[in-house]
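Participant: Sequence and computational prediction follow.
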Amino acid sequence: MRSLLDLSRDDLVGLLAAWGYPAYRARQIRSWVFGQYVEASEQMVNLPGSLRRQLADWGSVWPLEIADSRLSRSGDTLKVLFRLADGATIEAVLMLYDRRRTLCISSQAGCAMGCTFCATGLDGLTRNLTAGEIVGQVLALSSLLAQRRDLATDRARANGSRVSNVVFMGMGEPLHNYTPVRDAIGVLTSPEAYGLGARNITVSTIGVVPAMRRLAGEGLQLRLAVSLHAPHDHLRTQLVPPGRRWPIRDIMAAADEYIERIGRRVTYEYVMLDGVNDTLELGRQLGRVLRGRRCHVNLIPFNPIPGQPYRPTPDGRVRAFAAQVEASGVPVSVRVRRGVEMDAGCGQLSTRFKLESAPVALQAGDSVA
């Protein structure tokens, strides 16, 4: 199904011109879409009725709908499962803080990378998302934030109700779907559309080296995160199979180029797997690999996946591992663990949804605690 979100401003102006409407109608439509988060053209009340009907006949506003949602017991994490027009499902996770509202979004339905600890990779890649399907996740969650009083603290509401930070860390490898992701970032950062600062967007990759170099050439002030998960190729290729194609030395070279051209440090993500990649010696090795680089390490507690052999590293060992890395002068943080009880790990809600075959769309005010 066609969606307004997949039209650029110029495309929309051209469509309206073909129907005999002036260009300013495009500004009105985009104001409704990006400012009011409307889901249907019928809601755009300052448009002529004839135009609203033509838009409805042409296609939809949003290219997705909410199929399921889970709100954590703490009330600070909301996971949403979206159903796309062709029946494919994707996930997004909204994390609420006092001063920001961070949304983790998907770039693909499924994933072809095959990381052995990731639920998304269990079923492989279904398809790439369009730019509109990527942007639609942000608008849908911004709409929920505007509607639901239970999705923000008083302090957060004082700082605005829309999504303030976007991270491409949901389903899929963003740099394996480069052009739609780049186009979606263009829409999200455009002052005429969503108007988010590029510095508030993070793109996470397993290390698709050619695309990392291409992203550096875009000149955008994006945050780059690299999913490393091991300090040497022998272990990493067991966890991240594409590492056979792009070894760590090549990933580091591409990341260093990004730092040089963009001027921002790179984050290296490291999921902590009990007895697999969490020994103190591996921590020392990771520190040596990253020593002297303008970077930061983010240690990620593992969200268990039913039927998979991996378990999360105990907290004490996480702290000891972090100390080994920090001994090389590399800053380390440990990601706050959220949403374990409501399938917040990437791909988990989608997998459970498929297994339970429960295609019941929730209304904006509903949730499963």
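Facilitator: Yes, it's here. Numbers count the residues shown, from 1 in each chain.
Participant: switch to C-alpha atoms for all contacts and neighbour counts from now on
Facilitator: OK.
Participant: Who are the contact partners of Trp308?
Facilitator: If you look again at residue 308, you'll see it is Gln, not Trp. Phe117 (Cα atoms under 8 Å, 6 or more residues apart in numbering).
Participant: Please identify which helix or strand holds it.
Facilitator: Applying DSSP states H and E as the criterion places Gln308 outside every helix and strand.
Participant: Same question for the nearest residue to Ser190 once chain neighbours are set aside, what's its three-state structure.
Facilitator: By the measure of Cα to Cα, 6 or more residues apart in numbering, the closest residue to Ser190 outside its immediate chain neighbours is Leu196, 7.2 Å from it. The three-state label for Leu196, taken from DSSP: H, G, I helix; E, B strand; the rest coil, comes out as coil.
Participant: Also Leu220?
Facilitator: Classification of Leu220 by three-state DSSP places it in coil.
Participant: returning to what we had before: so how many other residues sit close to the residue nearest to Ser190?
Facilitator: Leu196 has 19 neighbouring residues, counting by other Cα atoms under 10 Å.
Participant: Pro242 contacts Met113, doesn't it?
Facilitator: Yes. Counting by Cα atoms under 8 Å, Pro242 does reach Met113; the two are 6.4 Å apart.
Participant: What is the neighbour count of Thr89?
Facilitator: Per other Cα under 10 Å, the neighbour tally for Thr89 reads 25.
Participant: go on, the one 10 residues further on?
Facilitator: Number of residues near Arg99 (other Cα under 10 Å) recorded here: 14.
Participant: What's the separation between it and Asn165?
Facilitator: Distance, Arg99 to Asn165, using Cα to Cα, to the nearest Å: 11 Å.
Participant: those helices in this structure, which residues are they?
Facilitator: Assigned by DSSP state H, the helices in the chain fall at 9-18, 24-35, 49-58, 131-147, 154-158, 178-189, 209-218, 233-239, 248-262, 280-290, 315-326, 348-356.
Participant: The structure to be compared is supplied as follows:
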Amino acid sequence: MTQVQLNLKTDVKNLPYEKLKNYLVAQGEKPFRAPQIMKWIFQKGVGSFSEMTDLSQKSRESLEKQCEVSFLKISQRQLSLDGTQKFLFELSDKNTIESVYIPDVGRVTLCVSTQVGCRMGCKFCLTAQQGLIRNLKPSEIVNQLLEVQKKVERKITNIVMMGMGEPLDNIEAVLDAIDILRSKWAFNISGRKITVSTVGLAPKILQFGKSSDVNLAISLNASNDHVRSSIMPMNKKYDMDELLEACKQYPLKPNRRLTIEYVMLGGVNDSLEHAKELVQRLQGVKCKVNLIPFNEHPGSAFKRPTDDAVSIFQEYLNSQDTTAMVRKSRGRDILAACGQLCSAPSSLTSPTTNVMNNDVVSGVSVH
């Protein structure tokens, strides 16, 4: 019978400051080692304890035996015509995830994944087609930022957990990852520059609000239960009344609002009547609305709405004191836009797409 070698080492990238400090103390180390180690792995990017020169030789040798510093492998890197980049990462178990780098004027955003696949089953989302394979560890979430930052020139300023997976279905790992992202000994990213998106797991929304004050986005996508249940199966478990009640109870800081995300599907949820219904449903919810014209992908039954339909919808919401913005789709040509991510090398991208493997641009040109 074949013996399977299990890696019993502790990955220190899974541990935010308090957990790392407690772990180190339990191993006989001093508490001040925690910030030292976090600076080495998150700010200086070292991959072994032997490189941590302000630790004693004894500590380095001990930690090398008990712990590891994980990394992600970039399997594919693609460049969109608009400057967006999509990264396909291979995990230690050979599963894959995608992240999207989105440079803009005044800020640079990284969209990260929180699960391999997703079990929420949203009909308009490509990730949903593969189902849930597994949750990501905190290290696998923050390593997306570490690896992408090595490959790009501009500093990443904003993080959105809107990639593959439902963040609140992996809430403990997500909360640990947020702690690491915000730590002054790691990335030191302000909570106002981190956004977590959820399909609407009502009980976990309140749990999340009590545990973190980063931005929260609710993927609503409909103005009534009939439409929402037809495109988002989770609505049958937590209907709009329950979801919006959780939104009303959500503990927001002064001058902060929830974001309501509304993917507009041509002929499904994009009429003026839907806009009127949405305004009524959002009464009492402190929010702004992001309208997201559907990004088509191979095999989808849905269509992108017309520009006129989007404009009429937006104008009506704004006329009713419901702040509404249209999100500019980025990276559509490389299937990097909202709802287009999937755990597979992209064989479905446009033939004019730049594909960079090991940082070498293939012979395909961008026009």
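Facilitator: Done, it's in. These numbers come from a predicted model, not from an experiment.
Participant: Any idea what the TM-score comes out to?
Facilitator: The TM-score (TM-score structural alignment, normalised by the length of the second structure) is 0.85; 350 aligned residues with a Cα RMSD of 2.9 Å.
Participant: quick revisit: which stretch among the helices of the first structure approaches Ala92 of the first structure most closely?
Facilitator: Closest to Ala92 of the first structure of the helices of the first structure, according to Cα to Cα: helix 131-147, at 7.0 Å.
Participant: Identify each buried residue in that closest one, please.
Facilitator: Going by neighbour count (16 or more other Cα atoms under 10 Å), the buried part of helix 131-147 of the first structure is 131-146.
Participant: What are the contacting residues of stretch 355-362 of the second structure?
Facilitator: Defining contact as Cα under 8 Å, 6+ apart, one finds that stretch 355-362 of the second structure is touched by 74-79, 354, 364.
Participant: Kindly report the same for stretch 9-24 of the second structure.
Facilitator: Outside of stretch 9-24 of the second structure, the residues within contact range by Cα under 8 Å, 6+ apart are 30-35, 38, 41, 65-70, 137-139, 176-177, 179-180, 183.
Participant: Equivalent analysis for stretch 166-186 of the second structure, please.
Facilitator: Where contact means Cα under 8 Å, 6+ apart, the residues beyond stretch 166-186 of the second structure that reach it are 14-17, 35-36, 38-39, 41-43, 114-115, 118-120, 135-139, 141-142, 161, 187-191, 196-199, 201, 204-205, 208, 211-212.
Participant: Buried ones among those?
Facilitator: 14-17, 35, 38-39, 41-42, 114-115, 118-120, 135-139, 141-142, 161, 187, 189, 191, 196-199, 201, 205, 208.
Participant: tell me the contacts of the alignment partner in the first structure of Met162 of the second structure?
Facilitator: Aligned by TM-score structural alignment, Met162 of the second structure pairs with Met169 of the first structure. Residues in contact with Met169 of the first structure (Cα under 8 Å, 6+ apart) are 104-106, 203-204.
Participant: Turn these into TSV, including distance to Asp315 of the first structure.
Facilitator: As requested, the contacts of Met169 of the first structure are exported to TSV (distance: Cα to Cα, whole Å):
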residue	distance to Asp315 of the first structure
Cys104	24
Ile105	27
Ser106	28
Val203	27
Ser204	24
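Participant: Can you tell me which of those residues is nearest Leu84 of the first structure?
Facilitator: Closest approach between the contacts of Met169 of the first structure and Leu84 of the first structure, by Cα to Cα: Ser106, at 12.2 Å.
Participant: didn't the closest one look like it was pressed against Glu91?
Facilitator: Yes. Contact criterion Cα under 8 Å: Ser106 of the first structure and Glu91 qualify, at 6.2 Å.
Participant: Give me the common contacts of the two.
Facilitator: Residues touching both Ser106 of the first structure and Glu91 by Cα under 8 Å, 6+ apart: 170-171.
Participant: Which residues are in contact with whatever residue of the second structure lines up with Ile134 of the first structure?
Facilitator: Structural correspondence for Ile134 of the first structure with respect to the second structure (TM-score structural alignment): Ile141. Contact partners of Ile141 of the second structure, counting by Cα under 8 Å, 6+ apart, are 112-114, 174, 177.
Participant: sorry, back to before: tabulate the contacts of stretch 355-362 of the second structure (JSON lines), appending distance to Val268 of the second structure.
Facilitator: Listed next are the contacts of stretch 355-362 of the second structure as JSON lines, based on distance: Cα to Cα, whole Å:
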{"residue": "Ile74", "distance to Val268 of the second structure": "38"}
{"residue": "Ser75", "distance to Val268 of the second structure": "37"}
{"residue": "Gln76", "distance to Val268 of the second structure": "35"}
{"residue": "Arg77", "distance to Val268 of the second structure": "34"}
{"residue": "Gln78", "distance to Val268 of the second structure": "32"}
{"residue": "Leu79", "distance to Val268 of the second structure": "32"}
{"residue": "Asn354", "distance to Val268 of the second structure": "34"}
{"residue": "Val364", "distance to Val268 of the second structure": "37"}
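Participant: All good on my end, thank you.
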